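S.K.: Could you work out the structure for the sequence below:
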Amino acid sequence: MTFKELGISDKLIKGLSELNIQNPTKIQELVIGHLMQNTGDLVAQAQTGTGKTAAFGLPILERINPKDDKIQAVILSPTRELAQQIKHQLFKFTKYSDKVFMEVVFGGEKIEKQIQNLKRPTQILVATPGRLNDLIRRKAVDIRDAKLMVLDEADEMLSMGFKKDLEFILNTMKHKKDIWLFSATIPTDIKYIIKQYLEPNAKQIKASGNELVNEKIMHQYVPCDTDEKMMVLDYFLKTQKKERGIIFCNTKNSARALHEQLNARKISTGILEGDMHQKDRDKEMRAFKNKKLDLLIATDVAARGIDVANLAFVVHYEIPKQVDYYVHRSGRTARAGKTGISMALCTKNEVTQIKKIQQELGIKIKPVPFG
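M.R.: The predicted model follows:
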């Protein structure tokens, strides 16, 4: 189906066309098709990089009343980077539409400036849970009239420790509202949120089998010993030439060690790990986004919310302990209709975990011999 057939207005379609967004992705077709025809709660299981922002953003923009300056929709996001990205994308969609007033608030910046900004007309508020909690308690923002709440990457919000903030915000909006929950995975904590705060008959849009992972990703693993991993990685990076990607480690210590090893080999690489100060994290992300760095080493928690276009590959230098992490890692490549590689460096002891990932996700991870 086309965006027009899904019910999106010509003005928004013109904005999409200028961004070279011509046809809806599968998740966009399913979600927009439902939301343009129905009210009520929604649970959508959708992987990062499949076009979720447009899937919920376009129906929100269609619902905004331009004559009402109050907050009509709240979008919660796990990280400041993703929150900023959402606001940026929605703003681009509205280039030819009626002006929609949006604000974004997140931790790590002076709250006083954000409080001042919220005194302006605001119809859509994009926020991280911790900062929105703080603003509500200070009575600096009123979301009680909002008719719509989006929980984007809900599983990541909970895994980052935002459960209490999320519950406080949802309880603040006890009046009748629609809740649209988007999550790559549906762990126990998410099931609790769904049961506690969404309608029992909430619409479920769930990808099945290998649709949980972007089908444009080529999944591979290289069997090797631990002391061979650096040699394998070095060889793989040379095959990629000037392509850009992210290398994942399980711990901050292994991320730091790998960072030192690569830089010693004159391979310019950035790093994101959990103990970094926000200003240092921002500096690394700017360098990576501005293409001053082609490679970034990251731990799973530190990489939450990364949204960088045109990444050709991700490397699992260490196999993730949880299947969910494999989904999130792999989703950093093959975005916006492009293809990408998810390459795992796998010791004999980790083959069992690879097989578990294959089975649970319904995908084929192809062994690639080295040497």
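S.K.: C-alpha only now, for contacts and for neighbours.
M.R.: Will do.
S.K.: Tell me where the stretch 51-200 of the chain has helices.
M.R.: Secondary structure of the stretch 51-200 of the chain by DSSP state H, counting those that start in this stretch: the helices cover 52-63, 80-93, 111-117, 129-137, 154-159, 163-172, 188-197.
S.K.: okay, the angle between the first one and helix 80-93?
M.R.: In this case it means helix 52-63. Taking axes from the mean of the first three to the mean of the last three Cα atoms, to 10 degrees, one finds that helix 52-63 is oriented at 50 degrees with respect to helix 80-93.
S.K.: Could you name the helices and strands sitting against helix 52-63?
M.R.: helix 26-35, helix 80-93 (3 or more Cα pairs under 8 Å, 6 or more residues apart in numbering; DSSP states H and E).
S.K.: And the residue with the largest distance to the centre of the chain, how close does it get to residue 258?
M.R.: Distance from the centre of the chain peaks at residue 371, with 35.9 Å (Cα atoms, centre = their mean). Between residue 371 and residue 258 the distance is 22 Å, computed by Cα to Cα, to the nearest Å.
S.K.: before we move on, what about residue 128?
M.R.: 31 Å.
S.K.: Looking at the two, which is more packed in?
M.R.: Taking other Cα atoms under 10 Å, residue 128 and residue 258 do not tie; residue 128 has more neighbours (25 against 20).
S.K.: need the helices of the stretch 51-200 of the chain in JSON lines with distance to residue 213, can you?
M.R.: Converted to JSON lines, the helices of the stretch 51-200 of the chain look like this (distance: least, Cα to Cα, whole Å):
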{"stretch": "helix 52-63", "distance to residue 213": "14"}
{"stretch": "helix 80-93", "distance to residue 213": "20"}
{"stretch": "helix 111-117", "distance to residue 213": "36"}
{"stretch": "helix 129-137", "distance to residue 213": "26"}
{"stretch": "helix 154-159", "distance to residue 213": "15"}
{"stretch": "helix 163-172", "distance to residue 213": "25"}
{"stretch": "helix 188-197", "distance to residue 213": "19"}
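S.K.: I have a second one here; can you model it like the first so I can compare?
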Amino acid sequence: MINLPGFKTLGIQPIIQKRLQSNGISEPTPIQNETIPVLLEGKDVIAQAQTGTGKTLAFLLPILEKVDPNQPNVQALIVTPTRELALQITAELKNFTEVLNNIHALAVYGGQDVVQQMKKLKGAIHIVISTPGRLLDHMRRETIDLSEVSMLVLDEADQMLHLGFLPEVKEIITALPLNRQTMLFSATMTKQVRSIANQYMKKPVDIRIKNKQITVDEIDQLVVETTDRAKQASLRMMMDQYRPFLAIIFCRTKRRASTLNDALKGFGYETEELHGDLSQAKREKVMKLFREAKIQYLVATDVAARGIDVEGVTHVFNYDIPEDVESYIHRIGRTGRAGGKGMAITFVAPKDRSYLEMIEKGINHKIEKISISPAKEQFTPSESGKSQLKTNKNHKRNTRNHKHKGQQEKGKRKRR
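M.R.: Down below sits the predicted model:
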């Protein structure tokens, strides 16, 4: 049996180490290094880390080490804000339960047949991954027994509370045994998140992982200086110039995302919208199309796109500039993942300059800039943007190579 020194030192069993290695994971990430030993000691943890840092394994690996397969009841409960995130965590977990045949996990979320879920919950389920609404539904029906839960994970806690799940989260927590270990993972530490921690956690260990380097080292960044009136035309010009394999376009509000999506479809682009007004069934359908590269562009809001991890996203377009540094890091972190090179293009109108200055200060990096004349719709590189143009040409060439490989596997799209 092959041992991975880093994970062996953390206390991870050899069979899981072997599976990690077969998945190309040889060394623990900073969040895993910091969190796993503390969780294995049974302590509560508040961990602040961005998506894409390996935080899911930071709580899944300790859970797998601590679950007792001989006890046929729910021992670990993982609560996530969205169905998509629940499915991602479940897929990652099942990657390990395949080699740990005696540990069983179940995803419980809305949109599934509740009767089928009830039948599965009657079996020996050790780990449940659920969204708040459907979990409460089962609790009220008394079709799930949480009386033996010893480990609780609140994943993407800030997003969960932002979506309005605070009452549900409180109801779930108060229904669990007092003698439990609580793990709270959040990208940002809002007052609501801190309030939950203060109310329901026991002397939690505070772990913070900075993730700013990702924005500089792994992602090419470009600012397009434009106007509100010319912004949509500027976006289309950049889409046509770079021709991404897969891209996410971020808007500030659900209405703006919907309006932009309709406009882009009108111009023949293969796009779909993703925001909080969509039904769960529609959201899942859109994500399936995007993962399978049957659509090229996802027009999304920040909250809806949190936690999305789709292989092959080559570009992120900030149609509306984010209003804080952490949101910027979240957004552009959807590309340049798993060691790949990505590109983030942010559109800045004159009224947005203060946000741009704040972002540049926060990431400690001066972003290259290109100006677009609204009348002529021509690119004019600023002094700082001249060097970026050479980089852009190389990135475009690399993207085309990536796209060509994807086309061989998934077929050509209508618009390229």
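S.K.: Could you say which one of the helices of the stretch 51-200 of the first structure comes nearest to residue 246 of the first structure?
M.R.: helix 80-93 (16.3 Å; Cα to Cα).
S.K.: between that closest one and helix 129-137, how many degrees?
M.R.: Using the same axes, to 10 degrees: helix 80-93 of the first structure against helix 129-137 is 80 degrees.
S.K.: what's the mean distance for helix 80-93 of the first structure versus the second structure?
M.R.: When the second structure is overlaid, helix 80-93 of the first structure sits 0.9 Å from its aligned residues on average, using mean Cα distance after the TM-score superposition for the first structure.
S.K.: elements contacting that helix?
M.R.: Using 3+ Cα pairs under 8 Å, 6+ apart: helix 80-93 of the first structure touches helix 10-18, helix 52-63, strand 102-105, strand 124-127.
S.K.: quick one, which of the ones you listed is packed in tightest?
M.R.: Compared across these, strand 124-127 shows the largest average neighbour count, a mean of 25 (mean count of other Cα atoms under 10 Å).
S.K.: For that strand, name the packing helices and strands.
M.R.: Going by 3+ Cα pairs under 8 Å, 6+ apart, strand 124-127 of the first structure lies up against strand 73-76, helix 80-93, strand 102-105.
S.K.: what's the mean distance for it versus the second structure?
M.R.: With mean Cα distance after the TM-score superposition for the first structure, strand 124-127 of the first structure averages 0.6 Å from its match.
S.K.: what's the distance between the aligned partner of residue 57 of the first structure in the second structure and residue 118 of the second structure?
M.R.: In the second structure, the residue equivalent to residue 57 of the first structure is residue 60, according to TM-score structural alignment. Taking Cα to Cα as the measure, residue 60 of the second structure falls 24 Å from residue 118 of the second structure.
S.K.: Check residue 298 of the second structure too.
M.R.: Residue 298 of the second structure sits 34 Å away from residue 118 of the second structure, going by Cα to Cα.
S.K.: Neighbour count for these two, which is higher?
M.R.: residue 298 (24 against 16).
S.K.: re the thing from before, can you put the helices and strands packed on strand 124-127 of the first structure in TSV and add distance to residue 286 of the first structure?
M.R.: Output for these, formatted as TSV (distance: least, Cα to Cα, whole Å):
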stretch	distance to residue 286 of the first structure
strand 73-76	23
helix 80-93	11
strand 102-105	19
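S.K.: which stretch among the ones you listed comes nearest residue 276 of the first structure?
M.R.: helix 80-93 (15.1 Å).
S.K.: matching residues in the second structure for that closest one?
M.R.: By TM-score structural alignment, helix 80-93 of the first structure lines up with residues 83-96 in the second structure.
S.K.: Just the buried positions in the matching stretch, please.
M.R.: 83-87, 89-90, 93-94, 96 (16 or more other Cα atoms under 10 Å).
S.K.: do the same with stretch 39-46 of the first structure
M.R.: Those would be 40-46, for stretch 39-46 of the first structure by 16+ other Cα under 10 Å.
S.K.: from those, which is closest to residue 203 of the first structure?
M.R.: Nearest to residue 203 of the first structure among the buried residues of stretch 39-46 of the first structure, with distances taken as Cα to Cα, is residue 42, at 4.7 Å.
S.K.: got the contact list for stretch 183-201 of the first structure?
M.R.: 40-41, 43-48, 152-156, 158, 170, 179, 212, 324, 327-328 (Cα atoms under 8 Å, 6 or more residues apart in numbering).
S.K.: on that earlier part again, adding distance to residue 192 of the first structure as columns, could you present the helices and strands packed on helix 52-63 of the first structure in TSV?
M.R.: Output for these, formatted as TSV (distance: least, Cα to Cα, whole Å):
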stretch	distance to residue 192 of the first structure
helix 26-35	22
helix 80-93	24
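S.K.: Can you pull up the most central residue in the second structure?
M.R.: Most central in the second structure (Cα atoms, centre = their mean) works out to residue 307, at 1.6 Å.
S.K.: and that residue, how far is that from residue 84 of the second structure?
M.R.: 8 Å.
S.K.: same deal with residue 170 of the second structure?
M.R.: 22 Å.
S.K.: now for residue 226 of the second structure: what does it line up with in the first structure?
M.R.: Using TM-score structural alignment, residue 226 of the second structure sits opposite residue 224 in the first structure.
S.K.: distance of its match from residue 239 of the first structure?
M.R.: For residue 224 of the first structure, the distance to residue 239 of the first structure - Cα to Cα - is 18 Å.
S.K.: Show me which of the two is the more surrounded one.
M.R.: residue 224 (16 against 10).
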